[in-house]
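J.: okay, here's the prediction I keep looking at, along with the sequence it came from:
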Amino acid sequence: MLTEVNLAFNNLQGSIPSSIGHCQNLLAMSLSHNNLSGPIPPQAFELPSLSIFLDLKSNYLTGGLPLTVEKLKNLGAFRVSRNRLSGLLPNNLGSCVRLEALFLEGNLFEGPIPSSLSSLRGLVALDVSDNNLSGEVPEFLVSFGALKYLNLSFNDFEGVIPSEGVFKNKSATFVEGNNNLCGGIPELHLSRCNSKTSSDTSLKLKVAIIVVILGVTLVFSCLLILWFRKKKEQPTTTCAENSILQLSYQSILRATDGFSIQNLLGSGSFGSVYKGILEESGAIIAVKVLNLLNRGASRSFLAECEALRNIRHRNLVKVLTAISGVDYRGNDFKALVYEFMEYGSLEEWLHQSINRNESGIMRNLSFFQRVNVAIDVAYALEYLHHHCETTIIHCDLKPSNILLDQEMVGHISDFGLAKILSSDRLNYSTNQSSSIGLRGTIGYAPPEYAMGSELSTKGDVYSYGILLLEIFTGKRPTDNMFKEGLSIHNFVEAALPEQVIEITDPILLQERARQGTFTEFTLNDKHLQHLNSIFEIGLTCSAESPTERMDMSDVVSKLCSIRVKLLHPTRVYRERQALYIAQSAGIQ
């Protein structure tokens, strides 16, 4: 006889029982923010009484959406965000004709958006971001008059973005991370589409194919000649399958003003990173030029190029292209081109000695910004450890390798050293990778690496634990106070739980008023409780024994739970906006 089940924000494990299908009077059910795993039982969708919401987000559910989803004809809101669901979106999802909010983001769905979704004309919010969806953006979304929030970000959509309906509202439409989209309103900053119609383009393509076939011998001969000449004169691109830029040594040279010292962003053992501006587009890029005189630099370049070309995540700095060839002097030249992060590194924001902008004004991260960055980094590591074809170990996690974009979103980078390991794909053993320096930085590298242990994901977890302690204490693990047996780990451990406020970064205890004065910001019991929890996660991750450390999936789950409790009822990031819109439409 249950009409509502709300078990959200617990630590429930195992699978959703099929017997849930016996609750034939359910109007609303939430099992979100738990540790539930396995497939969604078809019986969970065989509840025609469900009319308010079904919320399964932030778990570890796998498999596809059961075909029985078509029976939820009266459902108002459906959320399965941030799980591990995969496969095609079922065609009969369009049978849920009363849906007003559909949240599918943060999964592994693939293929196109089904045309059957055109029947969901009452949708107020639709979020399919952070999946592997492809194909063209459906035209029928233009006609959805009630649609106030549409997020298609970080998929593989292609083609023309409409300029009508919800698409003409920049604050309601999000399409970034789809490199093959064009058109739309200017505020979306997409490339221009060809003025020809799609039918003209198709016809032109057919004609071009015929011409190529007829002249294949001539074209092939010309390409061979050009290839040999180009190889002598300038670099050719490698890892081009996923590159969105085709750059030469000359274009990189001009973009960085001849690799001038004014454009130098930083240096590492294997190379230096420069800021560059491309002449044709005006796009700002970051270029890592390998120092090939250093032993292992070439192998490091190949390892990083191979590992990065098949990974994509919103919290990893994107590699735009790779270049390998010779420079004007005939010397070997290798470089990686990355997207540019406007707000620099986390290191610059955390520490007083360097966290001033060009005007000399202090810039500080608020408590909530630090929580968000910590979660961003955790998401990226979870992806590297669990969601790549082969496990990738970063091996050099530290604040200088965490970069922030204009929205203060954290991205893991590796500009100093090529630390990403993909042993199966490259046929390198972990010991071989270690031989080119993949052992991290003093203070962040796990103790077992110093004893010659092989690289592992638990090493990354240790570095993350130290990073988390640093973010909220404001102290580097190499601070002068940490000597004679004292470390940042046991410094925090000794203070918990009664002395949390004494180890917290003093900057977090004050906020800058708009007039330029400082006003005290007192941490209440709720903040202290959650700070305790965050420090405990950092301590567990940085435990001396690898077996005692947490898995990054558990870290993500616990930190997200803390963030939601901190901000409740406020929602974070764009989910806050989406849920507000959905609630305004009467969805619980």
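T.: Great, that's in hand.
J.: C-alpha only now, for contacts and for neighbours.
T.: Will do.
J.: all the helices of the stretch 101-250 of the chain, residue numbers only.
T.: Chain-ordered helices for the stretch 101-250 of the chain, with DSSP state H, counting those that start in this stretch as the definition, fall at 198-214, 216-233, 249-255.
J.: quick check: which of the ones you listed is nearest to residue 521?
T.: When these are compared by C-alpha to C-alpha, helix 249-255 sits nearest residue 521, at 44.8 Å.
J.: what about versus this one:
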Amino acid sequence: MQRKKSLFHRQTHYNMLLKATDGFSSRNLLGSGSFGSVYKGMLDGKMIAVKVLNLQQRGGSKSFMAECETLKNIRHRNLVGILTACSSIDFQRNEFKALVYEYMPNGNVERWLYDDRNLSLLQRLDLAIDVAHALNYLHHECGNLIVHCDLKPSNILLDNDMVARVADFGLSKVLSQPLHPNQSSSIGVRGTIGYVAPEYGVGSGASPEADIYSYGILLLELVTRRRPTDYMFKEGFNLHMYAKAALPDQVLQIVDSTLMEDESDDEAGEMEPRTQQAMLQKREECMMLMVKIRVACSSHLPHERMKINEALSVLLKAKNMLCSPRHRGNFPRGA
């Protein structure tokens, strides 16, 4: 689903963004990364997020260009929309580059997972479906093949309706044609430890399969609430192996315990024991299916990974399984 084009058409200058963010005040700082810091602000009566590039950091300018090139012609419900870019000079005559995005009021998925905000099973399933839609669009529907290269929970933002939006395309690659996963590339592909596909470590070029690996790890993290860099993962043992070893009979032992106590419990007391048991079984079957998909996406070998459209199809079936006719009306979000 494509989004409407930005309403911002005029050129944006440094002083405009300085004023919009109250002087890039620490009170408005949303977060910082390798290539810059993000501030919330107000421009023309609209809440915005301003990513100020750190041009002293190696790769900062390249990240700015990559993000501009990637985002200038793409629009999708599950991508954070870019409103405008700023290439200017500050009051000290230093080069200044920034990107202006739609503001996402509900922050990122990482904070929801680990700051005790308690995402329900249905919400996590919706997030998984949203990100799958975004990847399917980038890999197959937007004209050029776009590889994100840094998919992780902190790069998945949530709008006012808790719809997931993929963000931060600073490492993305626009490919005129797909590279074979084993084909080497002269362009160094970087990402985040724990989410980087194994083939990147041996110099393979950017590929959709590498994004699928990161997606699989992201989804395993959603279900288990364990980071891929958790202390228990060492000496060759990783999150993928942890989940795979639990299939098929021990899945409930590795999933986040709060998933067995989500929003449907409020109504459980009004149901007959048989109905309660049927709901519990549906939830368990859904979690089993979700773990299977995630393991299939994060296989070590690229050619063994599930295709994103296949993963999306199975996730939609899982949601249909979870949302019985009785409850479907309570959840207005659609896939």
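T.: It's in. What you see is a predicted model, and the numbers here were worked out from it, not measured in a lab.
J.: TM-score for the pair, please.
T.: Comparing the chains after superposition, counting by TM-score structural alignment, normalised by the length of the second structure, produces a TM-score of 0.88; 316 aligned residues with a C-alpha RMSD of 2.3 Å.
J.: highest mean neighbour count out of the helices of the stretch 101-250 of the first structure?
T.: Most buried of the helices of the stretch 101-250 of the first structure, by mean neighbour count (mean count of other C-alpha atoms under 10 Å): helix 249-255, with a mean of 18.
J.: against the second structure, where does that helix fall?
T.: Counting by TM-score structural alignment, helix 249-255 of the first structure falls onto residues 14-20 of the second structure.
J.: mean shift between that stretch and the first structure?
T.: Relative to the matching residues in the first structure, stretch 14-20 of the second structure has an average distance of 0.7 Å after the fit, by mean C-alpha distance after the TM-score superposition for the first structure.
J.: remind me, longest helix of the second structure?
T.: helix 273-297 (DSSP state H).
J.: helices along the second structure, start to end?
T.: Assignment of helices within the second structure using DSSP H yields the ranges 14-20, 60-71, 109-114, 121-136, 208-224, 239-246, 265-268, 273-297, 308-322, 325-328.
J.: just want the angle from the fifth one to helix 121-136.
T.: Between the direction of helix 208-224 of the second structure and that of helix 121-136, the angle (axes from the mean of the first three to the mean of the last three C-alpha atoms, to 10 degrees) works out to 170 degrees.
J.: tell me, helix 208-224 of the second structure lands on which residues of the first structure?
T.: Correspondence between helix 208-224 of the second structure and the first structure is established over residues 457-473, with TM-score structural alignment as the criterion.
J.: if we can go back for a sec, other residues contacting the match of helix 249-255 of the first structure?
T.: Counting by C-alpha atoms under 8 Å, 6 or more residues apart in numbering, the neighbours of stretch 14-20 of the second structure from elsewhere in the structure are 24, 41-43, 50, 86, 88-90, 96.
J.: if we go to 7 Å?
T.: Contacts made with stretch 14-20 of the second structure from outside it, assessed by C-alpha atoms under 7 Å, 6 or more residues apart in numbering, are listed as 24, 41-43, 88-90.
J.: how about stretch 90-106 of the second structure?
T.: Here stretch 90-106 of the second structure makes contact (C-alpha under 7 Å, 6+ apart) with 14, 47-53, 80-89, 157-160, 162.
J.: let's see it at 6 Å
T.: With C-alpha atoms under 6 Å, 6 or more residues apart in numbering as the contact definition, stretch 90-106 of the second structure has outside contacts at 47-53, 81-89, 158-160.
J.: show me where the stretch 101-250 of the first structure has its strands.
T.: 101-103, 108-111, 125-127, 132-136, 149-151, 156-161, 173-174, 180-183, 236-238 (DSSP state E, counting those that start in this stretch).
J.: what helices and strands are in contact with the third one?
T.: Counting contacts by 3 or more C-alpha pairs under 6 Å, 6 or more residues apart in numbering; DSSP states H and E, the secondary-structure elements packed against strand 125-127 of the first structure are strand 101-103, strand 149-151.
J.: so which of those strands comes closest to residue 266 of the first structure?
T.: Distances from residue 266 of the first structure to each of those were compared using C-alpha to C-alpha; the shortest belongs to strand 149-151, at 34.9 Å.
J.: read off where the closest one ends up in the second structure.
T.: Under TM-score structural alignment, strand 149-151 of the first structure has no counterpart anywhere in the second structure.
J.: nearest spatial neighbour of the residue most central in space within the second structure, skipping sequence neighbours?
T.: Among the residues of the second structure, the smallest C-alpha distance to the mean C-alpha position (C-alpha atoms, centre = their mean) belongs to residue 156, namely 3.2 Å. Leaving out its chain neighbours, the residue that sits closest to residue 156 of the second structure by C-alpha to C-alpha, 6 or more residues apart in numbering is residue 166, at 4.7 Å.
J.: ok, that neighbour touching residue 154?
T.: No. Between residue 166 of the second structure and residue 154 there is no contact under C-alpha atoms under 6 Å: 9.5 Å.
J.: of the two, who's got more company?
T.: Legend: neighbour count by other C-alpha atoms under 10 Å for residue 166 of the second structure and residue 154, higher for residue 166 (26 against 17).
J.: what's the more buried one aligned with over in the first structure?
T.: Using TM-score structural alignment as the criterion, residue 166 of the second structure maps onto residue 412 of the first structure.
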